[in-house]
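J.: Generate a structure from the sequence data that follows.
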Amino acid sequence: MSHHRPRRGFTLIELLVVIAIIGVLIALLLPAVQAAREAARRAQCVNNLKQLGIAMHNYHDVNGTFPPGRKGCCWGTWNIFILPFIEQTAAFNAWNSYGNNVSGPDGTHRYFGVVNRTVANMAISTLLCPSDSGTNSSNPVTATMGNVKYECRFRNYVVNMGNTNIGQMNFPAASSTPQIIFLGAPFYDMGSPNIDIPPPSTYYPGRNTRNLVGVAAITDGTSNTLMLSEVIIAQGSDLRGFTQWGDATGFMSNTGPNSTTPDMSDWCNNQPPNPPCVFLSGGFNGNDKFYAARSKHPGGVN
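T.: Alright, predicted model coming up:
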């Protein structure tokens, strides 16, 4: 009399069914996991903006005004001025923001000279959006533009420069009439340091931008006025997101967030994955540079 042992394990068909079920579960769970991760990244991005907003107001409490968007072309931007208020006092103290010579002996602009290179290349998490995984955000980039070497680290957060182009004038540059720059917002240019002459400044003819803005000057109220937003860090020889450079420290509201209208810049690379842009050449004019607020968040721009 023979006895059959009980069958153990799966048949091939049963195994295939189990694999199919596991595959379906993974397909259902993966988007949920990705959505949860993006929600966490977006929450971190919002928290970064809150920290920067608090830093701006703390700067105002100490100095009586908000920081300038930039200090001339090459002497530092609002990123530098708020460092003591985001627990980066040592970096701020190491920054040299004065001097008349725009280039150092090694051929780099002064904010990338030896004295400032360490600060310019610091990775500060408060200035980076975790949803933007651009290589420029994680590693310093060395690029050569116009025979000048740039060694820099990029950032995601920018200040509101209003609804006019950078340097937009009410008269052509060749006009003998004194030119007026439409500032449009608290954060623009306070002029170049160590040039102790009355306005108009010689840095850009006809520009008088030395008056900084405090809360009292924001007549719509601070709760109705946008201070900060974000941009996508571009790749290659593209200065969008390069916030040590004065022009890239802000966004303009000429167009909406994540606009399909290309940005306009004299340092941009209109190749994917970069945001759309139109390359400009020439100096300041009425059709000058502007940058839209942009992000990689599925739900829009913070």
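J.: all contacts plus neighbour counts: C-alpha atoms, from now on.
T.: Fine.
J.: Can you show me the strands along the protein?
T.: Along the chain, counting by DSSP state E, strands occupy 141-145, 148-152, 157-160, 228-230, 250-251, 263-265, 277-279.
J.: Highest mean neighbour count out of these?
T.: Highest mean neighbour count among the strands of the chain (mean count of other Cα atoms under 10 Å): strand 250-251, with a mean of 30.
J.: Please list the outside residues in contact with it.
T.: With Cα atoms under 8 Å, 6 or more residues apart in numbering as the test, strand 250-251 has contacts from 69, 158-162, 187, 229, 231, 290-293.
J.: Go through the residues you listed and name the one nearest I19.
T.: When these are compared for distance to I19 (Cα to Cα), V231 wins out at 42.7 Å.
J.: Tell me who's in contact with C129.
T.: 41, 44-45, 48, 156-157.
J.: okay, now A120: neighbour count?
T.: As a burial measure, A120 scores 22 neighbours (other Cα atoms under 10 Å).
J.: What sits closest to it if chain neighbours are left out?
T.: When the adjacent residues along the chain are set aside, A120 lies closest to C152, with 6.0 Å between them (Cα to Cα, 6 or more residues apart in numbering).
J.: So the one you found is in contact with V141, correct?
T.: Yes. When contacts are counted by Cα atoms under 8 Å, C152 is listed as touching V141 (5.4 Å).
J.: Make sure N139 is actually in contact with R153.
T.: Yes. If you go by Cα under 8 Å, N139 and R153 touch, sitting 6.7 Å apart.
J.: Counting neighbours, go ahead and name the busier of these two.
T.: Regarding N139 and R153, a neighbour count based on other Cα under 10 Å identifies R153 as having more, with 24 against 14.
J.: Now the second one, please; I'll put the structures next to each other:
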Amino acid sequence: LLLPAVQAAREAARRMQCANNLKQYGIAIHTYHDVWNKIPTSTCAHSWNDDWQGARPSFHVVILPQMEQQPLYDKIIWNRNATAVVSVNRGSAAPGWGCFSGVNGANGVVHAEEVQVPYAMCPSDATNAQADWLIAQTSYAGSGGSQLTPSITGSCNIFYDNVINNANPSLSIFYHEVLPGGNAGHGNTLEQSQISGMFNRLGMRGNLNFGAVRDGTSNTIFLGEILGECTDHQGGGWWRFNTAANGFTSTSCPINIFTTCAGSGQEAANKGYPYNGITSMPDCTSRQQWNLSMGFRSRHPQGCQFVFGDGSVHFISQSVNYATYQRLGGRRDGQPLGDY
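T.: This next block holds a predicted model:
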């Protein structure tokens, strides 16, 4: 009889630690903004041609000093030629831009992507902290907001026409009649106008600061929880740009969709849905069905934790009204929020 109570108490403690991690991120983003008058960029891209080089770090790396990791930050070599192709994968022959100059790694290099920072994992997340080629993992991702995340299979683009405009399905998320921006698939753009939320995959031209959050920082999601095993990108850790450590995790996918999670096979109906009339999922279990996989999710019962732009941490139920969730993701939709 005591076991359920013990398990509940342990989960409550894990959830509190997870919330504290997110609170630390919120404070760090504000501290960074105080110094640079912008939020930390998703990447350090210099041009479109440079966008796909895996050596570029995520915003997690940019805010290391604000996360009390200055010694780690100081060991990173940043003097990379913008057009050079330098790999930071384990086994590189020489330290490159974004690598440590150290002695304990392969070929005399300790790579930053192998270092597990203490706040990066939620205790409720059972993902191996270094599951993917010794790459250190994270349970937290920046929010791209109500952003397009097309699946590799067209029939698995579930949350397009079913976003907000039920009365006129032809006005889909592609055009964002209600929510501005968000039309660049997976956040693959450098333009702020094409991003619904606060982060994107490739970084943005210009400084995106708190002044751009026209809905108010207390009404806008900045970061939330993820599970690394649920998509081919989210297992890439806290370091690299081409992972969900950056901001192309989207609110377009409802909270706690586990269809693409390893060994799960759970459908929407099993998680307390439907959403907008969707009662079950088609066979979309591949981790490359990004419309389903690039969402926020956690192992907390019935919901997920987020840090908003004002630094406050909120637990949002997986049964939250879908339109409300999209408006929490967007930074400038100008629409009133419902309860959440």
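J.: Can you pull the TM-score for these?
T.: These two chains, once laid on top of each other, score a TM-score of 0.65 by TM-score structural alignment, normalised by the length of the first structure; 229 aligned residues with a Cα RMSD of 3.5 Å.
J.: on that earlier part again, where neighbours are concerned, which of the contacts of C129 of the first structure has the most?
T.: Comparing the contacts of C129 of the first structure on neighbour count, Y157 comes out first with 30 neighbours (neighbours: other Cα under 10 Å).
J.: Settle this for me: that residue is touching L127, isn't it.
T.: Yes. Using Cα under 8 Å, Y157 of the first structure is in contact with L127, at 6.1 Å.
J.: just to revisit the earlier point, which one of the strands of the first structure lies closest to W95 of the first structure?
T.: Ranking these by distance to W95 of the first structure, with Cα to Cα as the measure, places strand 148-152 first at 14.4 Å.
J.: I'd like to know which of the contacts of C129 of the first structure is nearest to E14 of the first structure.
T.: Relative to E14 of the first structure, and with distances defined as Cα to Cα, the nearest of these is R41, at 40.2 Å.
J.: Which residue in the second structure aligns with that closest one?
T.: Under the alignment defined by TM-score structural alignment, R41 of the first structure is paired with R14 of the second structure.
J.: mind listing what T144 of the first structure touches?
T.: Contact analysis of T144 of the first structure by Cα under 8 Å, 6+ apart lists 150, 237.
J.: Equivalent analysis for P298 of the first structure, please.
T.: Taking Cα under 8 Å, 6+ apart, we find P298 of the first structure in contact with no residue.
J.: Show me what it lines up with in the second structure.
T.: The alignment partner of P298 of the first structure in the second structure, by TM-score structural alignment, is P301.
J.: Ok, Q88 of the first structure next?
T.: With TM-score structural alignment as the criterion, Q88 of the first structure pairs with Q69.
J.: what about that match, how many residues close to it?
T.: 14.
J.: In this structure N200 of the second structure contacts A45, no?
T.: No. Taking Cα under 8 Å as the definition, N200 of the second structure is not a contact partner of A45, at 11.8 Å.
J.: still on that earlier bit, now, among the contacts of strand 250-251 of the first structure, which is nearest to V17 of the first structure?
T.: For these, the minimum distance to V17 of the first structure (Cα to Cα) is 46.7 Å, reached by V231.
J.: quick one, what contacts L223 of the second structure?
T.: With contacts taken as Cα under 8 Å, 6+ apart, L223 of the second structure has the following neighbours: 22, 140-143, 306-308.
J.: now these as a markdown table including distance to V85 of the second structure?
T.: Converted to a markdown table, the contacts of L223 of the second structure look like this (distance: Cα to Cα, whole Å):
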| residue | distance to V85 of the second structure |
| --- | --- |
| L22 | 33 |
| Y140 | 28 |
| A141 | 26 |
| G142 | 26 |
| S143 | 28 |
| F306 | 35 |
| V307 | 35 |
| F308 | 36 |
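J.: give the contact list for the residue positioned nearest the centre of the second structure.
T.: Nearest to the centroid of the C-alpha atoms of the second structure, with distances taken as Cα atoms, centre = their mean, sits A141, at 2.6 Å. Counting by Cα under 8 Å, 6+ apart, A141 of the second structure touches 223-226, 244-247, 249.
J.: Repeat that for T43 of the second structure.
T.: Counting by Cα under 8 Å, 6+ apart, T43 of the second structure makes contact with 56-59, 201-203, 241, 246.
J.: those helices in the stretch 1-150 of the second structure, which residues are they?
T.: Taking DSSP state H, counting those that start in this stretch as the test, the helices found in the stretch 1-150 of the second structure are 2-36, 59-62, 70-74.
J.: what's the closest of those helices to E191 of the second structure?
T.: Within the helices of the stretch 1-150 of the second structure, the stretch nearest E191 of the second structure is helix 59-62; the backing value is 17.1 Å (Cα to Cα).
J.: For the closest one, give me the average deviation versus the first structure.
T.: The superposed helix 59-62 of the second structure is, by mean Cα distance after the TM-score superposition for the first structure, a mean 0.7 Å from where its aligned residues fall in the first structure.
J.: just the contacts of C129 of the first structure now: which is nearest L12 of the first structure?
T.: Taking Cα to Cα as the measure, L12 of the first structure lies nearest R41 of the contacts of C129 of the first structure, at 42.5 Å.
J.: related to what we said a few turns ago, TSV please, covering the strands of the first structure and showing distance to T219 of the first structure.
T.: As requested, these are arranged in TSV below (distance: least, Cα to Cα, whole Å):
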stretch	distance to T219 of the first structure
strand 141-145	41
strand 148-152	37
strand 157-160	16
strand 228-230	18
strand 250-251	21
strand 263-265	29
strand 277-279	33
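J.: Quick check: which of those is nearest to V18 of the first structure?
T.: Judged by Cα to Cα, the one of these that comes nearest to V18 of the first structure is strand 228-230, at 45.5 Å.
J.: which of the contacts of L223 of the second structure are also in contact in the first structure?
T.: By both residues aligned by TM-score structural alignment, their matches' Cα atoms under 8 Å, the contacts of L223 of the second structure still in contact after alignment to the first structure are 22, 140-143.
J.: returning to that earlier point: quick one: the match of R41 of the first structure and P123 of the second structure, what's the gap?
T.: Noted for R14 of the second structure: a distance of 5 Å to P123 of the second structure, by Cα to Cα, to the nearest Å.
J.: How many neighbouring residues does the closest residue to A184 of the second structure other than its chain neighbours have?
T.: Counting by Cα to Cα, 6+ apart, the nearest residue to A184 of the second structure once its immediate chain neighbours are dropped is Q194, at 5.6 Å. Using other Cα under 10 Å, Q194 of the second structure has 19 neighbouring residues.
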